[in-house]
Each structure stands twice: as structure tokens, then as C-alpha cells.
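Student: A predicted structure for the sequence below; I have some questions about it.
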Amino acid sequence: MYVYKLTRADESSSYHGDTQAFLRRLDMQDLNDLYRLVQERFQDHPLEGYDLVLWGDLRMIFDPNEKYELWLNQLEWKLLRWKLYESCRVHTLFMDGTPMEINMLVEKKYPLFKELLEKMLNLQLEAEEESTMAFKLIKFIKSLLKE
């Protein structure tokens, strides 16, 4: 199993086994900094292995292109859970029968089909605690359905 080591500017570090472990520990500034650092690193280095997975996850969060093949298969997704990571302002869709997860920024619009938005609202949004961010996210998803 591959483990990511996250070292902050204050020299403290933590170890994570997957993207979800990152999201539980990061705040929005950390996530932005990580994206910037990974962009800089991979400009001059080939992508392979887990580096490619990390880069792909971050690109999907910050630069969701509706032409990516991932977005075209939404009708096949079997949505299992929907979770909010308030500290980094990310919500995640977990799929049944596959290890695939879709991570999205709370305030960003993604190319989601109406059928998927409806499925999200039919699930209970998992959050660490009741919050205004959770309510705003649900309200935002409802507004997308009306478009």
C-alpha cells in the first residue's frame, strides 16, 4: 500500500493512505497549496503510479472539464454516499461496487447531470456536524436542478 506524507510549512507532517485521509486533515488553504505544488512538480516530471492518481484527483477538484470521459458515464454511477469535508470545503460522492470517488469544491459548479443531482439530494449528506455550509451546499444543488 502506498502512503502519502504531507509536510506543512511549519515542518509538521502526517501520513495518509488515500485522498479521503487528506481531505479530513486539510483546510482550504492547504488544498490550494497542495494543488499549486503538485502543478509545479509535474510540469517537469513524467506522471506515473500514485503521482498520476494524486494529480488526477486534484485536477478533478480544481479544473473539472465537462469533456473528461469521467463525466460522460454519470448515468452508470451507483451512488452510495455523499459526504462533506467542511475544513477544506469539499464534498465527495462515493460509488457502490467501485473504489471511485468524485471530490468537488462546495462553491464550484461541476458538469453533473440532473439525474445525479436528484440522487444526491435523495441521499442524506454526511457531515461532521450540522452546519451552514451543509445547508448552503444542499441549497446550491437544488438551484442547479432548477436551471
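Tutor: Done, it's in.

Student: could you use CA atoms for every contact and neighbour count after this?
Tutor: Will do.

Student: could you find the closest non-adjacent residue to the residue nearest to the spatial centre of the chain?
Tutor: Residue closest to the average C-alpha location in the chain (CA atoms, centre = their mean): Asn103, at 1.6 Å. Nearest residue to Asn103, sequence neighbours excluded (CA to CA, 6 or more residues apart in numbering): Thr92, at 4.4 Å.

Student: helix, strand or coil for the residue nearest to the centre of the chain?
Tutor: strand (DSSP: H, G, I helix; E, B strand; the rest coil).

Student: the residue nearest to Asn103 is in what secondary structure piece?
Tutor: Following DSSP states H and E, one finds Thr92 within strand 90-95.

Student: where exactly do the strands run in this protein?
Tutor: 4-7, 13-16, 79-85, 90-95, 101-105 (DSSP state E).

Student: nearest to Asp30, of those strands?
Tutor: Among the strands of the chain, the nearest to Asp30 by CA to CA is strand 4-7 (10.1 Å).

Student: now do that closest one: everything it contacts.
Tutor: Residues outside strand 4-7 that contact it (CA atoms under 8 Å, 6 or more residues apart in numbering) are Ser13, Ser14, Tyr15, His16, Gly17, Asp18.

Student: may I see the buried residues of stretch 102-120?
Tutor: Ile102, Asn103, Met104, Leu105, Val106, Tyr110, Leu112, Lys114, Leu116, Met120 (16 or more other CA atoms under 10 Å).

Student: take a look at this one as well, against the first:
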Amino acid sequence: MLIDNFRTDLNPIQALLRRLDRQDLRQLYSLVQERFKDHSLQGHDLDLWGDLRMIFDPNEEDDIWLNQQYWELLRWKLHEYSGIHSLFLDGTSIQINMLVEKKYPLKKTILEKMINLKIEAEEDSNMAIELMKFIKSHIAEQS
């Protein structure tokens, strides 16, 4: 239990993804945007805002997307309840969280690595199957 709490402290967005559904996440993003419109972002507030912004409003000019050639994917996980899938990268504390149905500025090599890794999901997950098809179609578009 202590280890789980420690991980939650290190990765607050993962804890949220386990507890919140899609509508909750959208409401949280709206609240965070409103709250920090007139306030400075620091510490965990900045982390939360950045993670939510990357999920709902990614900017393909952000360094994270521009530096994909350095990514070493370890895992790819689906959070069905929230409709988010996450990439876990080696050598960094970075985790990329994305909406299942949204296209992100991922390069073909990363998309192919995702398919090769296979997604961690509940057994017989229709959402995982649909996500795999979506990723494969995104790869085909880039060919």
C-alpha cells in the first residue's frame, strides 16, 4: 500500500485516470483552465495543467512531440474508464497520455513501436481492438 501511495504521489495523472471517467476529466480540465487563467502555475499545478493540456489540446510544436526520435517505449496501457491510453518512456519520468479517439502528432516509427509492444488492457477489450485499428490506420496515412 505504501508503494502504491508513493507511485500516486509521483504520478498524479495516473491516479486520476484510474478514478475519473472522460466527463470528469473534461470538467477537471475546464476547472484547471479557469483557475490558472489569472494565477501562475507552479509545482504540481503546472504538472497537472501540462498533462491535461497535452491530452485535450496538444501542440505539435511542443518539445515532447519534436523529440520523438529519442523516445524509448517501455509500455503502452489503456485506461478504459477514462478513454485514455498512456505511453511510458524509458530513461525519463515522462508519460504520454492521449484520448483514444484523437490523433496526436506521433511519428510513424512511434506508432509502429506501439503496435509491436501491444497494449496493456483488460481481456476482451473492444476499446483496445478499436484503438489498435485506429493506430494502424494512422500508420497507413503516413505511408
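Tutor: Here it is on my side, so go on. From a predicted model like this one, the values you see are computed outputs, not experimental measurements.

Student: give me the stretch of the first structure that stretch 15-26 of the second structure matches.
Tutor: The aligned range for stretch 15-26 of the second structure in the first structure is 21-32, by TM-score structural alignment.

Student: show the end-to-end separation of the matching stretch, please.
Tutor: By CA to CA, to the nearest Å, the extent of stretch 21-32 of the first structure from end to end equals 16 Å.

Student: now the buried residues of stretch 102-120 of the first structure in JSON lines, with distance to Tyr4 of the first structure?
Tutor: Shown next, in JSON lines, are those (distance: CA to CA, whole Å):
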{"residue": "Ile102", "distance to Tyr4 of the first structure": "19"}
{"residue": "Asn103", "distance to Tyr4 of the first structure": "18"}
{"residue": "Met104", "distance to Tyr4 of the first structure": "20"}
{"residue": "Leu105", "distance to Tyr4 of the first structure": "21"}
{"residue": "Val106", "distance to Tyr4 of the first structure": "24"}
{"residue": "Tyr110", "distance to Tyr4 of the first structure": "27"}
{"residue": "Leu112", "distance to Tyr4 of the first structure": "29"}
{"residue": "Lys114", "distance to Tyr4 of the first structure": "35"}
{"residue": "Leu116", "distance to Tyr4 of the first structure": "31"}
{"residue": "Met120", "distance to Tyr4 of the first structure": "30"}
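
Student: against Gly50 of the second structure, how distant is the counterpart of Leu137 of the first structure in the second structure?
Tutor: The equivalent of Leu137 of the first structure in the second structure is Leu131 (alignment by TM-score structural alignment). Distance, Leu131 of the second structure to Gly50 of the second structure, using CA to CA: 24 Å.

Student: out of these two, which sits in the busier spot?
Tutor: Between Leu131 of the second structure and Gly50, counted using other CA atoms under 10 Å, the more crowded position is Leu131 (20 against 14).

Student: tell me how far the closest residue to the more buried one other than its chain neighbours lies from Leu87 of the second structure.
Tutor: In space, and not counting its chain neighbours, Leu131 of the second structure is closest to Val100: 6.3 Å by CA to CA, 6+ apart. Distance, Val100 of the second structure to Leu87 of the second structure, using CA to CA: 12 Å.

Student: now His39 of the second structure
Tutor: Distance, His39 of the second structure to Leu87 of the second structure, by CA to CA: 30 Å.

Student: more neighbours, the two?
Tutor: For His39 of the second structure and Leu87, the more surrounded residue by other CA under 10 Å is Leu87, and the numbers stand at 19 against 8.

Student: my guess is that one meets His79, correct?
Tutor: No: Leu87 of the second structure is not in contact with His79 according to CA atoms under 8 Å; the separation is 11.3 Å.

Student: aligned partner of Gly91 of the second structure in the first structure?
Tutor: Matched to the first structure by TM-score structural alignment, Gly91 of the second structure sits across from Gly97.

Student: please read the previous query as pertaining to Val100 of the second structure.
Tutor: Using TM-score structural alignment, Val100 of the second structure sits opposite Val106 in the first structure.

Student: identify the single longest helix in the second structure, thanks.
Tutor: Assignment by DSSP state H gives helix 126-142 as the longest helix of the second structure.

Student: cool, thanks, talk later.
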